[in-house]
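S.K.: how would this look folded up:
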Amino acid sequence: GIGVEAGLASVADAERLVRLDHGSQVLRILIEISEQELDEAFAVSDGIAAVLDRAGMRRAILLHGSDATVWPFVHRAAERHWSTRVGLEDGKALPDGTTASGNAALTAAAVAIFRAGR
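M.R.: Got it, this is the predicted structure:
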């Protein structure tokens, strides 16, 4: 009765998940990539999404970035109607590069990005 979130950091992780007997029981998929070079980070996240799509694994996806990828991933999540999360543990800068006063400011910025995409 406990929902399982599968954390994927690579295309190999996604390939392993779709081969698992119980992979279809996953409630949500977390794509959390350590690469900080944006093109590489997008390539990995897109590769993971492609593996899941080819396998027909339709689950809620949470795309989570850190430091250099926080805001680009928030934008990507909004574009793809995925979930995301932000907080000081991910990065302290707001989208304009200024330092956030706290988690509430980061969250408000992420909400504004999602609302702008509607």
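
S.K.: can we go C-alpha only for contacts and neighbour counts from here?
M.R.: OK.

S.K.: all strands for the protein, in order.
M.R.: For the chain, the strands defined by DSSP state E occupy 5-8, 28-32, 60-64, 83-84.

S.K.: can you redo those as TSV with distance to Asp21 and mean neighbour count?
M.R.: Formatted as TSV, the strands of the chain follow (distance: least, Cα to Cα, whole Å; neighbours: other Cα atoms under 10 Å):
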stretch	distance to Asp21	mean neighbour count
strand 5-8	14	18
strand 28-32	16	20
strand 60-64	19	21
strand 83-84	25	20
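
S.K.: could you also give me the structure for this second sequence? I'd like to compare it with the first:
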Amino acid sequence: VNLSEPDAPAVMELLRQRGVGIEAGLAVVADAERFVALPGHNQVLRILIEIDIPDLSAALDEAHGIAAVLERAGVGRPILLHGVDTTVWPLVELAHRQRWSTRVGLEDGKTLADGRTAKDNAVIVAAAVAIFRGAPVVAS
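M.R.: Sure thing, here's the model as predicted:
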């Protein structure tokens, strides 16, 4: 449930009442602030930090800002971080450093960290796995 949506709290409550697990989607600091103000915010299954800001510096600032809001509120739920296009790989690296999860695929970006076009999802996923394993990324 994306917290940027006006009805997000009501949708989350309906899902909670029905026993449906919730992934809270946070795109900007204001979403994180709204999320931590909700009763039961620590009951979500996972937090998705989904940054859709093309400027890398601004995207990193937003991700760090969201994380700071969550940390101040004592939120202890798993986090999945991902970016789009130019921010995919820097945010994969940030997720690795923070020990968060990530996701990658052609939906998020079509290039590898070195700028080459990926031939398929498998190559993109392999590159992300290599980052998480600390291994050099093999060209394909």
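
S.K.: let me see the TM-score of these two.
M.R.: The TM-score (TM-score structural alignment, normalised by the length of the first structure) is 0.96; 117 aligned residues with a Cα RMSD of 1.0 Å.

S.K.: what's the counterpart of Ala24 of the second structure in the first structure?
M.R.: Mapped onto the first structure by TM-score structural alignment, Ala24 of the second structure lines up with Ala6.

S.K.: what is the corresponding segment of the first structure for the lengthiest helix in the second structure?
M.R.: Secondary structure of the second structure per DSSP state H: the longest helix is helix 56-72. Under TM-score structural alignment, helix 56-72 of the second structure corresponds to residues 38-54 of the first structure.

S.K.: buried residues in the matching stretch?
M.R.: Ala41, Phe42, Val44, Ser45, Gly47, Ile48, Ala49, Val51, Leu52 (16 or more other Cα atoms under 10 Å).

S.K.: what does that stretch rub up against?
M.R.: Identification of contacts with stretch 38-54 of the first structure by Cα atoms under 8 Å, 6 or more residues apart in numbering yields 8, 10-11, 14-15, 18, 31, 33-35, 58, 68-69, 72.

S.K.: can I get the strands of the first structure in CSV with distance to Ala104 of the first structure?
M.R.: As requested, these are exported to CSV (distance: least, Cα to Cα, whole Å):
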stretch, distance to Ala104 of the first structure
strand 5-8, 25
strand 28-32, 22
strand 60-64, 17
strand 83-84, 15
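
S.K.: select, out of those, the one closest to Ala110 of the first structure.
M.R.: Proximity to Ala110 of the first structure (Cα to Cα) singles out strand 83-84 among the strands of the first structure, at 8.6 Å.

S.K.: thanks again, I'm all set now.
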